[in-house]
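Asks: quick one, what's the 3D model for this:
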Amino acid sequence: MPQRNVVSYNTMITCYSRDGFLQEALELFLEMKRYGFKPTQFTFGGLLSCHLLDALEGMQLHALIEKTGLFYLDAFAGTALLGMYGRYGCLDEALGIFDYMPKKNLVTWNSMISVLSEMGYLEDCIFMLSEMIMSRVGISEYTVVSVLTCLEEVNMQLGEQVHGLVIKYGFDNVTSVHNCLINMYAKCVTTSSAEKMFESAHVKDIVSWNTLIGAMANSDRPIRALDFFLKMCRTGLSPNERTFANVLTACSRLQLLSYGECIHANLIKKRYESDVYSGTVLVNFYAKCDKLQEARVCFDCITQKNLVSWNSLMLGYSSMGSSSISVTLLREMIQSGYHPNELSFSIVIKSSLRTELLQLHSLTIKKGYHENSYVSSSLISSYARNGLVSEALTFVGSAQTKSCVVSSNIIAWIYNRTGQYEKTQEFYADIENPDAVSWNILIAACSRNCYYKETFELFDHMRRSPICPDNYSYVSLFSVCTKLCNLALGSSLHSHILKTSYKLRDTFVCNTMIDMYGKCGSIESSIKIFYETTEKNIISWTALISTLGLHGHANEALERFKEMVKTGIEPDKVAFSSVLSACRHGGLVKQGMNLYREMKVKYGVEPDIDHYVLVVDLLTRYGHIKEAEQLILEMPIAPNALIWRCFLDGSLCPENGNTGTWGKRVNINRIGVHFKYAI
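Replies: The predicted structure follows:
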């Protein structure tokens, strides 16, 4: 270009900066000055926007801007500096620039709010929004997007107020704003509210669909994520990497391996599988479905691995108890030139065996992570899990535990589990800012040690503190109500949950309520809660079957068991115990024996001693003494005293004939205890 001017230089500098060619942009900047062209605010704006520019270079450009007086000319240079400092997390410098700027425009305010939002300073975001409105600069859709992005679960009321502001300024039809509202309602209210917000959108783009599918996938309604994915495909909109990632999250939560494999095939078709983002999602999916070999294949397909992909694979092996492979992967990761972070060490340490633990502890010291709160928490937990309780408790009083609530909670949990309730209380008395987990451990400790009055007193203190009770708090309280068989107290807690938050009524809490109402005598309430539970799992079904059996509704319990199997839920040992117990209470000998035979043959569940006790009791109660004796003699495990006790109790019933004959046939050596304990 023979004739160059400031505009042409600025254009080229901006293009180079935008595309990541920082060195070329800086060379043009120096050339421009060398040829006598004076840089403008647009020159500096282009350079400061480059993501490869480091903080030191940014500060040097800041000095040049001040020197040339461009900072005072208009808002452009100051806004660019503010954005640069915000990008590197230098909040004090960004706020200093903002306060010092003589001229601010809409973009300046939006940049400042965006920086605060990205750093999670919600209160400052709201304050800045109020100041912005009062300064009569006005607000734009970018303003509300930044504020909505910063909102969390506890900010429901604030979110609704921002929504009102959106309607007032007429931004509710802007697609980007509407997408943020969908996300906000999913986080702060319920997925049902997010669904309504989605349906009210005039225009639904790929981000709208991804926001809703992602919200459903990570909520207690992952099946709805798959429903919306199919709806989206029917509209003709092509899914992208984010869509597939959200669907795979839903598949992993629902353990839908075949569905996830179909998504994997689509990723291969679109050539996404070697990309680090999609590859890492696939590693997570297969690891959570216990398919570690497939997870490793997906990991190996990633062309440019990052720390997240390594951590995902290590987490998969660690979760399955393959500690040696996790340690090997950590070694491979270091040898490949990657630097493990606190999450890497936490993952490997949590599943490590005693011999590996000492080596890993040494490695964390060598790498300087031993004082990190996450790593120290994992070390404490792993020492306790490996039976090295005294070593775990050496962390008491250390700087890590004093500054980290997580570490303190683990130590308190160790005290609680080893029966040292008083130590748990003393330890928590020294914690300045206990979190929800701290309160829940103490409440659970009270409940576990039968201090029922103190349990509810602690709950009352927690309610008056800044920490709100969560589902774990209520589970401990419902277990107390069950132990006390206090229906009135349990019903009061249930009412309190309904008034407080619908989100507290998750599957975990509902299962506890089904059990509580059933054991406290209110079968109607137990059944009602079961059918109100959105996402039923095997524990929900087992609690209902147990309740029905306990109240003499054996046939209905059997029907619900069959219904559970039809939904695709495989019964486990506890589910079989519940349905066999129901058959025993209702005298359903034939049905009970059929279930016993199907346990291993059809469902692959090996009967344990509790199942044999139930079956023997079922047979002897209703006159099938010979069959019961034959079953005991054919057991693959040695019968214990309880089985012979059930057999003798049944044989002593007058309707079972000659009671003395059956008693004599029981050899004391079979029982293995003194005869007085067997009769």
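
Asks: switch to C-alpha atoms for all contacts and neighbour counts from now on
Replies: Will do.

Asks: so where do the helices sit in the stretch 451-600 of the chain?
Replies: Taking DSSP state H, counting those that start in this stretch as the test, the helices found in the stretch 451-600 of the chain are 452-464, 471-484, 487-500, 507-519, 523-532, 538-550, 554-566, 573-586, 589-601.

Asks: residue 262: which of those helices is closest?
Replies: With respect to residue 262, and counting by C-alpha to C-alpha, the nearest of these is helix 554-566 at 23.5 Å.

Asks: which parts of that closest one are buried?
Replies: Residues of helix 554-566 classed as buried by neighbour count (16 or more other C-alpha atoms under 10 Å): 554, 555, 557, 558, 560, 561, 564.

Asks: export the residues you listed to JSON lines and tack on distance to residue 675?
Replies: Putting these into JSON lines (distance: C-alpha to C-alpha, whole Å) gives the following:
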{"residue": "554", "distance to residue 675": "34"}
{"residue": "555", "distance to residue 675": "37"}
{"residue": "557", "distance to residue 675": "37"}
{"residue": "558", "distance to residue 675": "37"}
{"residue": "560", "distance to residue 675": "41"}
{"residue": "561", "distance to residue 675": "38"}
{"residue": "564", "distance to residue 675": "42"}
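
Asks: here's the other one to compare against:
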Amino acid sequence: MITAFAKSSTPEKALELFFVMSSEGLSLTETTFTSVLNACSGLCVPEFGKIIHAKAVKRNLHTSAFGGSSLIDFYGKCSLRNDARKAFDEISEKNIVSWNSLLNVYSDEDSCASLGVLKETLCFGFKPNEISFSSVLRTASCLVLRQLHSLVIRMGYDNNDYVSSAIIASYASNGNDSDALACGSALDSQLSVVATNAIAGIYNRSSRFQESKELLLRLETPDVVSWNVLLTACARNGDYAQAFDLFNHMRTLGHSVDKYTATSLLSICSKINNLSMGKSLHGLLVKTNAGSSDTLVHNILLDMYVKCGSLECCVKVFDEMDERNLISWTAVISGLGLHGRPHEALIWFKRMEEEGFVPDNVALLAVLSACRHGGLVEEGLRLFECMKAKYRVEPEMDHYVCVVDLLCKYGRLREAELVIDEMPFQPNAVIWRMFLQGCKRYGVEAIGG
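Replies: Alright, predicted model coming up:
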């Protein structure tokens, strides 16, 4: 029963049963020990795990490869790396499973340290397997990755699907796209799903969307990552109808919607201004609990509702968010400005500051744009003057465009000229066009005062 509860959605019941068993004087077996440790790992309660560890020491269960590996895994999941190392050192007869458990702990934090453990494995006469290499490759830095790749080739694992996929994915995550692609083309066998996903992701980053789609559509059993990379390719390539067709097919195959799926599809709704479809997707996300507590998904929902013309839904989503960041506030401020409510945009900007958020160049551009659209000249000028003095943000071309346009539209040509003269870089054609239009509207004599 303890084993069953440890693997269930209620691992705390495994702990309850264990302590009842102990109070009745029943002996602790190795299977019970490892199961209850797994429950502690799932709950991340190191205090209980250490109590169980102490009971295991009394029965000498901690020195076996099986029991010791469970302890290593437990301490690793609780981010207690030193305790994991001590548990490893106490194993009397280590095997490759023990070493892999330790490698898994170190690879989550320090790629150099995990490479050291891998070398230690070799020094003690153990031959690393595909699990060993995949653990270390998962978070390997560029420098460590090249050393690992050389070792993989020397040990003959370069054509192992599991290892080669990890190498390609690691090169891709480190931004070494050319090396990742070279590894993929050098493989004798067909690319695995993981390797295909990594290479398709590289194609997407390089705007080679058609190649990404063709590669992914050849997969016989794509996973949810494959579908999400495919949807991203369609969204960025403008294949909007195909994206929704693929999404429907993905769902019929039983794949769940996650935050990456939501990101791609909501971005399409924003681009085509399809409020009805955006609301349907929002409802599906709520129903399936996909990304329901994810700030990124909520921010994309805010952007979608603003661009699709539903400021009311945008504010409602904002109010329902558990965690908001600067992007969340900026989305609403931008929406208020775009929908002709500049005074409310300024109120929200003040609220944002009161909540402790310091505006960046994007947030300042949003509130300046609101002033520009609403004709709030004095408020816009005050904000522009505060950019460097108060917020330590250097104005960029877009900020100057906002201010010059605001001044020129309301006949403040002399001030617009001064702003242009003080620009730290050359004004672009847009600024000169707005200035000349202002001169034409109000007369050149307006400059002289």
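
Asks: show me where the stretch 151-300 of the first structure has helices.
Replies: Taking DSSP H, counting those that start in this stretch, the helices of the stretch 151-300 of the first structure run over residues 156-168, 175-188, 191-199, 206-217, 222-234, 241-254, 257-269, 276-288, 292-301.

Asks: neighbours of the closest residue to residue 344 of the second structure other than its chain neighbours, just the number please.
Replies: Taking C-alpha to C-alpha, 6 or more residues apart in numbering as the measure, residue 344 of the second structure lies nearest to residue 336, with 6.7 Å between them; neighbours along the chain are not counted. When neighbours are defined as other C-alpha atoms under 10 Å, residue 336 of the second structure has 24 of them.

Asks: and what of residue 569 of the first structure?
Replies: Burial of residue 569 of the first structure is recorded as 14 neighbouring residues (other C-alpha under 10 Å).

Asks: same deal with residue 111 of the second structure?
Replies: Other residues within reach of residue 111 of the second structure by the criterion other C-alpha under 10 Å amount to 23.

Asks: give me the three-state assignment for the nearest residue to it once chain neighbours are set aside.
Replies: Closest residue to residue 111 of the second structure apart from its sequence neighbours, by C-alpha to C-alpha, 6+ apart: residue 140 at 4.9 Å. Residue 140 of the second structure carries the three-state label coil when classified by DSSP: H, G, I helix; E, B strand; the rest coil.

Asks: hmm, residue 140 of the second structure is touching residue 170, no?
Replies: Yes: using C-alpha atoms under 8 Å, residue 140 of the second structure is in contact with residue 170, at 6.9 Å.

Asks: follow-up on the earlier one: just send the helices of the stretch 451-600 of the first structure back as a markdown table, with distance to residue 331 of the first structure too.
Replies: Conversion of the helices of the stretch 451-600 of the first structure to a markdown table gives the following (distance: least, C-alpha to C-alpha, whole Å):
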| stretch | distance to residue 331 of the first structure |
| --- | --- |
| helix 452-464 | 44 |
| helix 471-484 | 37 |
| helix 487-500 | 48 |
| helix 507-519 | 38 |
| helix 523-532 | 48 |
| helix 538-550 | 39 |
| helix 554-566 | 44 |
| helix 573-586 | 39 |
| helix 589-601 | 42 |
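
Asks: on that earlier part again, and among the helices of the stretch 151-300 of the first structure, the most buried is which?
Replies: Ranked by mean neighbour count, the helices of the stretch 151-300 of the first structure are led by helix 276-288 with a mean of 25 (mean count of other C-alpha atoms under 10 Å).

Asks: determine the set of other helices and strands touching that helix.
Replies: Secondary-structure packing of helix 276-288 of the first structure (3 or more C-alpha pairs under 8 Å, 6 or more residues apart in numbering; DSSP states H and E): helix 241-254, helix 257-269, helix 292-301, helix 307-319.

Asks: give me the helices and strands touching the shortest one, please.
Replies: When you say that, I think you mean helix 292-301 of the first structure. helix 276-288, helix 307-319.

Asks: buried sites along the last one?
Replies: Which is helix 307-319 of the first structure. Going by neighbour count (16+ other C-alpha under 10 Å), the buried part of helix 307-319 of the first structure is 308, 309, 310, 311, 312, 313, 314, 315, 316, 317, 318, 319.

Asks: go on, stretch 395-410 of the second structure?
Replies: 395, 398-409.

Asks: for residue 71 of the second structure, which non-adjacent residue is closest in space?
Replies: Spatial nearest neighbour of residue 71 of the second structure, chain neighbours left out: residue 87 (6.3 Å); criterion: C-alpha to C-alpha, 6+ apart.

Asks: next one: residue 338 of the second structure
Replies: Distances taken as C-alpha to C-alpha, 6+ apart put residue 370 closest to residue 338 of the second structure, at 6.7 Å, once the chain neighbours are dropped.

Asks: could you do residue 398 of the second structure as well?
Replies: The shortest distance from residue 398 of the second structure to any residue other than its chain neighbours is 7.3 Å, reached at residue 365 (C-alpha to C-alpha, 6+ apart).

Asks: which SSE is the counterpart of the one you found in the first structure in?
Replies: Residue pairing (TM-score structural alignment): residue 365 of the second structure is matched to residue 613 of the first structure. Using DSSP states H and E, residue 613 of the first structure falls within helix 609-621.

Asks: that helix vs helix 573-586, what angle?
Replies: Helix 609-621 of the first structure and helix 573-586 meet at an angle of 10 degrees, taking axes from the mean of the first three to the mean of the last three C-alpha atoms, to 10 degrees as the criterion.
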